[in-house]
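Chemist: need coordinates for the following:
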Amino acid sequence: MSYSRRHSKQQGSALIVAIFVIVVMAAMAAAMLRVAGSAQDITTREVLSTRAWFTAHSANEDMMRQLFPLAGTASDPAVDICQRHHPDTGTAYTFAPAGINGCRAATTCQSTSTGSVNTYLLVSSASCGSAPHTVSRIQELWAKELDNE
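Modeler: Reported below is the predicted structural model:
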């Protein structure tokens, strides 16, 4: 008789343990999904950050190409070109090449003259992505016009 009495007291405890295990496993699964989503968000932002950085860099390079052409035959002096891209007006770029497709940049130029030497400050700001993953980067570049004498 003692065997059946002990057996009847233990009924139902396995159900409580099973429910506890299911709840703990569900909580762990939810935490894993949250971590995976967070990692994907971080990777997306890293890729967009790199694209925005290179877009700003490309915009500065294009402005340098306009200021100091390789052939040395600019239609206007660099100071005049820079004034057309003053911070009040600037130049807007929209890129289509693979890798920076959908990125936008704006470049401004300020010139400073010290004697016969002109110094240029180029500032490019670029943004890539769309909400909620929009990333912006700003690059400054200083250029100095050398005397050709």
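Chemist: hey, let's count contacts and neighbours off CA atoms from now on
Modeler: Noted.
Chemist: center of the chain - which residue?
Modeler: Central residue of the chain (C-alpha atoms, centre = their mean): S49, 2.0 Å from the mean position.
Chemist: show me what whichever helix in the chain runs longest is packed against.
Modeler: For the chain, the helix with the greatest residue count under DSSP state H is helix 13-67. Applying 3 or more C-alpha pairs under 8 Å, 6 or more residues apart in numbering; DSSP states H and E, one finds that helix 13-67 makes contact with helix 78-84, strand 104-114, strand 117-128, strand 135-144.
Chemist: compare with the first, here's sequence two:
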Amino acid sequence: MFYSKQRGSALMVAIFVMTVMAVMAAAMIRIDWSGQTTTTREVLATRAWFAAHSGNEYLLSRLFPLGQTTADTQVCLGQPITGLDAALFQCRSLTLRCETREVGTQSHQQYYLTATATCGSGEMSVTRTQETWAKALSDTTP
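Modeler: This is a model prediction of the structure:
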């Protein structure tokens, strides 16, 4: 008689356990998806950062070429500079700018370099900008 009163309790326990396991599985999938998204954004951000850094290095090498004692002022006309392709960094765009700035009453020419790189597309798009100041010094060697 006691056995007949407990009929179906195993079914209820099984349904409860399956429900709890399904909720836990869904939570684990969500955590894994979130982790993949974070990793993708970090990779794209690193690519964009290094692309922008390389852009500024490229600008500096054009502004102050090896073997010259003065800066090449034709580089810094305030217009976007071409010559470095964003595809080299697997990025969508790379914008390079160089501007001449007058700061106070200093006798040295100062340059403001900006490189902006955008990697990824749509919702997974990351942009990084790096700014660099450079100063042309007069040749004081004897």
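Chemist: matching residues in the second structure for the longest helix of the first structure?
Modeler: Using TM-score structural alignment, helix 13-67 of the first structure corresponds to residues 9-63 of the second structure.
Chemist: that stretch vs the first structure, mean deviation?
Modeler: Superposing on the first structure and averaging over aligned pairs (mean C-alpha distance after the TM-score superposition for the first structure), stretch 9-63 of the second structure comes out at 0.5 Å.
Chemist: how near is the closest residue to L63 of the second structure other than its chain neighbours to V13 of the second structure?
Modeler: The spatially closest residue to L63 of the second structure, leaving aside those adjacent along the chain, is D72, at 5.1 Å (C-alpha to C-alpha, 6 or more residues apart in numbering). Separation of D72 of the second structure from V13 of the second structure (C-alpha to C-alpha, to the nearest Å): 80 Å.
Chemist: higher neighbour count, those two?
Modeler: D72 (14 against 11; other C-alpha atoms under 10 Å).
Chemist: could you check how far Q6 of the second structure is from V17 of the second structure?
Modeler: Q6 of the second structure is 18 Å from V17 of the second structure, by C-alpha to C-alpha.
Chemist: contacting residues for the closest residue to N56 of the second structure other than its chain neighbours?
Modeler: Nearest non-adjacent residue to N56 of the second structure, counting by C-alpha to C-alpha, 6+ apart: A115, 5.8 Å away. Contact analysis of A115 of the second structure by C-alpha atoms under 8 Å, 6 or more residues apart in numbering lists A52, H53, G55, N56, L94, T95, L96, R97, T129, Q130, E131.
Chemist: in contact with the last one, which residues are there?
Modeler: By C-alpha under 8 Å, 6+ apart, the contact list for E131 of the second structure reads N56, Y112, L113, T114, A115.
Chemist: show me what it lines up with in the first structure.
Modeler: In the first structure, E131 of the second structure lands on E140 (TM-score structural alignment).
Chemist: follow-up on the earlier one: and the match of helix 13-67 of the first structure, how far out from the chain middle?
Modeler: Put simply, stretch 9-63 of the second structure sits 16 Å off its chain's centre (C-alpha atoms, centre = their mean, to the nearest Å).
Chemist: if we can go back for a sec, in this structure the residue nearest to the centre of the first structure contacts S136, no?
Modeler: Yes. Between S49 of the first structure and S136 there is a contact under C-alpha atoms under 8 Å: 7.0 Å.
Chemist: common neighbours of these two, please.
Modeler: C128.
Chemist: how many neighbours does T50 of the first structure have?
Modeler: With neighbours defined by other C-alpha under 10 Å, the count for T50 of the first structure comes to 16.
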